[in-house]
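J.: sequence isn't available, so here's the structure alone:
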C-alpha cells in the first residue's frame, strides 16, 4: 500500500550505469578511434572504477553494436565501411530532420540562448585547434535541438546512429585547416529557430550532414 504524499526517494545512477554513460559519450563524440582496442582495465583506469562496472559497460555497448568482440579477450571499436557510413548518413538525414522540424516550435528563448552559447564555445575551440573538445560541443549543439522534439524513442534512434558513426569522426583530424562551412550551417539553424522556421532549420541540418559525410567519404577513400 502506497502512502499518499510521500515522494519517491531519488535514485542515483550505479557505478555501472555512470561508467556506461561516460564510455558511450566518449564513443559518440569520437574520443576513441575505429579499430582501437578497448579493455576493462583501460575503461576502469580511465573512469577510476573497478573492473565490474567497466565490464558491465563494455558488455552493454557490445550488445548495442558500439563495440565488437573479435576474439576471446579482444574488444575493438568497429571500423565502418563506406557502404555502412552511407547507410547511416541516409538514415540520419531522415530522423534528424524529423526531430528538428518537430522541435522548432518547442525551442524556448532560454534553449536558443544555450544553443548560441554552445556554438560560441565551439567556434572558440576550433580556433584553438581543440578539435576533440569541439566534437563534444557539436554533439551538445545538435541534441539541444533534437531533444526539444520530446520524442524519446526518436532520440534513442538518433543516439544509436551517432554511437556507430562517432569514432569515424577521427578521420577528420587532418593537418588541413578545418573548413568553415559547418559554422555557417549551425548559425543558420539558430536563425531558423529564432524565426520559428522548421524548413530553414531542416535545410541547414541537411547541408551540415551532407557536408560532413562527403568530407568523411573523401578522406577515407584517400587513405585506401
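T.: Great, that's in hand. Just so it is clear, the structure is predicted and the values come from calculations on it, not from any experiment. Numbers count the residues shown, from 1 in each chain.

J.: from here on, contacts and neighbour counts on C-alpha atoms
T.: OK.

J.: what segments of this protein are helices?
T.: 15-28, 40-47, 51-63, 82-103, 109-127, 131-146, 152-165, 181-194, 198-223 (DSSP state H).

J.: mind listing what's buried in the longest one?
T.: I take that to be helix 198-223. By 16 or more other C-alpha atoms under 10 Å, the buried positions in helix 198-223 come out as 198-202, 204-209, 211-213, 216-217.

J.: JSON lines for the helices of the chain, including distance to residue 76?
T.: Below are the helices of the chain laid out as JSON lines (distance: least, C-alpha to C-alpha, whole Å):
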{"stretch": "helix 15-28", "distance to residue 76": "11"}
{"stretch": "helix 40-47", "distance to residue 76": "12"}
{"stretch": "helix 51-63", "distance to residue 76": "9"}
{"stretch": "helix 82-103", "distance to residue 76": "17"}
{"stretch": "helix 109-127", "distance to residue 76": "29"}
{"stretch": "helix 131-146", "distance to residue 76": "20"}
{"stretch": "helix 152-165", "distance to residue 76": "13"}
{"stretch": "helix 181-194", "distance to residue 76": "30"}
{"stretch": "helix 198-223", "distance to residue 76": "19"}
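
J.: structure two is appended below for comparative analysis:
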C-alpha cells in the first residue's frame, strides 16, 4: 500500500505538545479507528511524508505501537497490523467485555445529569452516522461514546487498559460494520443510557456486554 494515501486520523497538535507526542497520538488514534488496513504493509517514510515530519518521530511512535501489540515491524522500514486468528480475537473480545463492563459499572458513581446528557449527545451523533452510512463517523462516535462512559472518574485506571485492547481490535472494525443492520438490531447504547438513568448496574453490564457481542462477535466466524 502506498503510505501517503493512508487516511490518518485528524488530530490537531495541542498546545505544549511535542512533535513526537503528536505523531504518536495521531498514529495511535489512526490504528484504533481502523485506518491501518489489516494485511497491508505501510512504510515509515510514507507515514513521515503523510504527517509532514522526518522519519525519527515516526520510528519512535511505531516502536511504542509495536510494544503495545498494535503493529508488527516487518523490517527496518515497514510495519503492518498483526495477523488475527479466531482464538486471539475471542480472547480480545472477552477481555473487552470484562474490562468494559466493570468500567461501565464504576461510572454509575459519577453519572449525574451532565454526564448522561453528554453520553446522550454522543449517542445521537452515532445514530446520525449510522443513518448517513458514514463509516468514519460511526467508528469515531462509537469510540467517543465508550471513552466518555468509562473515563468519567479522574482516578480511572481502566480506560488505558481498554484502549490497549481497542488498538488490537480497531483495524478490524470496518469489517464488523459491513453488515451492521443484520448483526446489531438493537441500540445497546440506548439501553446503557436507560440503565444509567435508573442506576441499574446489572442492566448496564448486560447492555455493554451485548454491545460488544453484537458489534464484533460475528467476526469470529470470518476469522475461524
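T.: Perfect, thanks for sending it. As the structure is a prediction and not an experimental result, all values here were calculated from the model.

J.: so which of the helices of the first structure comes closest to residue 173 of the first structure?
T.: Closest to residue 173 of the first structure of these, according to C-alpha to C-alpha: helix 131-146, at 7.5 Å.

J.: with the second structure superposed, average distance for the closest one?
T.: Once fitted to the second structure, helix 131-146 of the first structure is off its aligned match by 0.9 Å on average (mean C-alpha distance after the TM-score superposition for the first structure).

J.: so what corresponds to residue 117 of the second structure in the first structure?
T.: Mapped onto the first structure by TM-score structural alignment, residue 117 of the second structure lines up with residue 113.

J.: burial count for that match?
T.: 14 (other C-alpha atoms under 10 Å).

J.: how far away is the aligned residue in the first structure for residue 67 of the second structure from residue 215 of the first structure?
T.: Taking TM-score structural alignment, the alignment pairs residue 67 of the second structure with residue 63 from the first structure. According to C-alpha to C-alpha, to the nearest Å, residue 63 of the first structure and residue 215 of the first structure sit 30 Å apart.

J.: counterpart of residue 168 of the first structure in the second structure?
T.: In the second structure, residue 168 of the first structure lands on residue 172 (TM-score structural alignment).

J.: residues in contact with the closest residue in space to its match that isn't next to it in sequence?
T.: Sequence neighbours aside, residue 34 is the residue nearest to residue 172 of the second structure in space, at 6.4 Å (criterion: C-alpha to C-alpha, 6 or more residues apart in numbering). Applying C-alpha atoms under 8 Å, 6 or more residues apart in numbering to residue 34 of the second structure gives the contacts 170, 171, 172, 173, 174.

J.: out of these, who has the most neighbours?
T.: Compared across these, residue 170 has the highest neighbour count, 27 neighbours, by other C-alpha under 10 Å.

J.: my read: it touches residue 37, true?
T.: No - when contacts are counted by C-alpha atoms under 8 Å, residue 170 of the second structure is not listed as touching residue 37 (9.6 Å).

J.: okay, and the common contacts of the two?
T.: With C-alpha under 8 Å, 6+ apart as the test, residue 170 of the second structure and residue 37 reach no residue in common.

J.: what sits against the aligned partner of residue 198 of the first structure in the second structure?
T.: Matched by TM-score structural alignment, residue 198 of the first structure corresponds to residue 201 in the second structure. Shown in contact with residue 201 of the second structure (C-alpha under 8 Å, 6+ apart): 105, 108, 195.

J.: any idea how far the residue lying closest to residue 57 of the first structure once chain neighbours are set aside lies from residue 142 of the first structure?
T.: Nearest non-adjacent residue to residue 57 of the first structure, counting by C-alpha to C-alpha, 6+ apart: residue 20, 4.3 Å away. When distance is defined by C-alpha to C-alpha, residue 20 of the first structure is 21 Å away from residue 142 of the first structure.

J.: swap in residue 201 of the first structure?
T.: 11 Å.

J.: likewise residue 208 of the first structure?
T.: 11 Å.

J.: which residues do these two both contact?
T.: With C-alpha under 8 Å, 6+ apart, residue 208 of the first structure and residue 142 have no common neighbours.

J.: would you reformat the contacts of residue 201 of the second structure as a markdown table and include distance to residue 95 of the second structure and neighbour count?
T.: Listed next are the contacts of residue 201 of the second structure as a markdown table, based on distance: C-alpha to C-alpha, whole Å; neighbours: other C-alpha atoms under 10 Å:
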| residue | distance to residue 95 of the second structure | neighbour count |
| --- | --- | --- |
| 105 | 16 | 20 |
| 108 | 21 | 21 |
| 195 | 22 | 19 |
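
J.: for these, which one is nearest residue 62 of the second structure?
T.: residue 105 (33.6 Å).

J.: hang on, the closest one packs against residue 206?
T.: No - counting by C-alpha under 8 Å, residue 105 of the second structure does not reach residue 206; the two are 10.3 Å apart.

J.: related to what we said a few turns ago, how close does the residue nearest to residue 57 of the first structure get to residue 140 of the first structure?
T.: For residue 20 of the first structure, the distance to residue 140 of the first structure - C-alpha to C-alpha - is 18 Å.
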